[in-house]
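Asker: need a 3D model of the following:
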Amino acid sequence: MAKTLTMYMTGGPVQVPATIRGVREALPAELREEFTAEAENTEVGELPMLLARWVMQVPTGYEAEEEALVARVRAGDFSGVRFPDDLTDAYRSTG
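Answerer: Okay, the predicted model is just below:
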């Protein structure tokens, strides 16, 4: 079983690869060579930051859902969308 860790994104918790190989394999093909070159030339102390930055580019299950929403809105379907003018100030109130 591949090693993973949990990251908390805007859409909620997601499992992401926890190894250099796992990150490379999970990245879109067009980014793998760039990632490999950078990982091979990064100092040991900088690896955690490198991995954190690159793992943010690994596609997650939330992205397809968000992309579908954006495509729907771009196509002119605003059903379910709430505009600031439609909201009351109640959501801003702390009590």
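
Asker: please count neighbours and contacts with C-alpha atoms only from this point.
Answerer: Fine.

Asker: neighbours of V23, how many?
Answerer: A count of nearby residues for V23, using other C-alpha atoms under 10 Å, gives 23.

Asker: for the one 10 residues further on, same thing?
Answerer: Counted with other C-alpha under 10 Å, the neighbours of E33 add up to 12.

Asker: how about whatever helix or strand it lives in: buried residues?
Answerer: Using DSSP states H and E, E33 sits in helix 29-40. Buried residues in helix 29-40, counted by 16 or more other C-alpha atoms under 10 Å: F35, A39.

Asker: how far off centre is whichever helix or strand comes after that helix?
Answerer: Next helix or strand after helix 29-40 toward the C-terminus (DSSP H and E): helix 47-55. The chain centroid and the centroid of helix 47-55 are separated by 13 Å, computed with C-alpha atoms, centre = their mean, to the nearest Å.

Asker: following up with a second sequence; could you model it the same way so I can compare the two?
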Amino acid sequence: MGDEPVLRTIIGGETVDLPGTLEGIRDSLPEDQRADFEREIWSAPLAEVPLIAARWGRPQEAHDEDEALVQQLRAGDFRGFTTPGDDALEAGR
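Answerer: Next up is the predicted model:
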């Protein structure tokens, strides 16, 4: 992404650079999604802009990963999830 600002996240266990500007997010979208992004981002309350930008700026793989986790939880499978009282969290693992 050159000298453009980026955000870093983990997707599928890999570090991924995401666009760090609204223009970068728009440019990264497929042409058929750009008008929807523009409409949503330009009419959003300022407090919601970071959440909207994060949602639109993430690649499809990230959305798929999130959906898989939601489906896992809906199925009652809590493997891999912890709570503040879990030993692994308290031990710093």
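
Asker: quick one: TM-score?
Answerer: The TM-score (TM-score structural alignment, normalised by the length of the second structure) is 0.58; 60 aligned residues with a C-alpha RMSD of 1.9 Å.

Asker: contacts only, for S28 of the second structure.
Answerer: Applying C-alpha atoms under 8 Å, 6 or more residues apart in numbering to S28 of the second structure gives the contacts P19, G57.

Asker: and the longest helix seen in the second structure, what other elements does it pack with?
Answerer: Using DSSP state H, we find that the single longest helix of the second structure is helix 60-74. Applying 3 or more C-alpha pairs under 8 Å, 6 or more residues apart in numbering; DSSP states H and E, one finds that helix 60-74 of the second structure contacts strand 6-11.

Asker: could you check the angle helix 60-74 makes with the strand it packs on?
Answerer: Here the directions of strand 6-11 of the second structure and helix 60-74 differ by 40 degrees (axes from the mean of the first three to the mean of the last three C-alpha atoms, to 10 degrees).

Asker: in the first structure, what stretch matches strand 6-11 of the second structure?
Answerer: Using TM-score structural alignment, strand 6-11 of the second structure corresponds to residues 4-9 of the first structure.

Asker: got it, and stretch 38-57 of the second structure?
Answerer: Taking TM-score structural alignment, stretch 38-57 of the second structure hits residues 36-55 over in the first structure.

Asker: pull the number of nearby residues for L69 of the second structure.
Answerer: 16.

Asker: how close does it get to R8 of the second structure?
Answerer: 20 Å (C-alpha to C-alpha, to the nearest Å).

Asker: likewise A88 of the second structure?
Answerer: From A88 of the second structure to R8 of the second structure the distance is 26 Å (C-alpha to C-alpha).

Asker: can you check D64 of the second structure too?
Answerer: 18 Å.

Asker: can you check W42 of the second structure too?
Answerer: 24 Å.

Asker: which residue is the nearest non-sequential neighbour of A53 of the second structure?
Answerer: L22 (6.9 Å; C-alpha to C-alpha, 6 or more residues apart in numbering).

Asker: which one in the first structure is aligned with that neighbour?
Answerer: Match for L22 of the second structure (TM-score structural alignment): I20.

Asker: just checking, its match touches L51?
Answerer: Yes. Contact status for I20 of the first structure versus L51: in contact at 7.3 Å, counting by C-alpha atoms under 8 Å.
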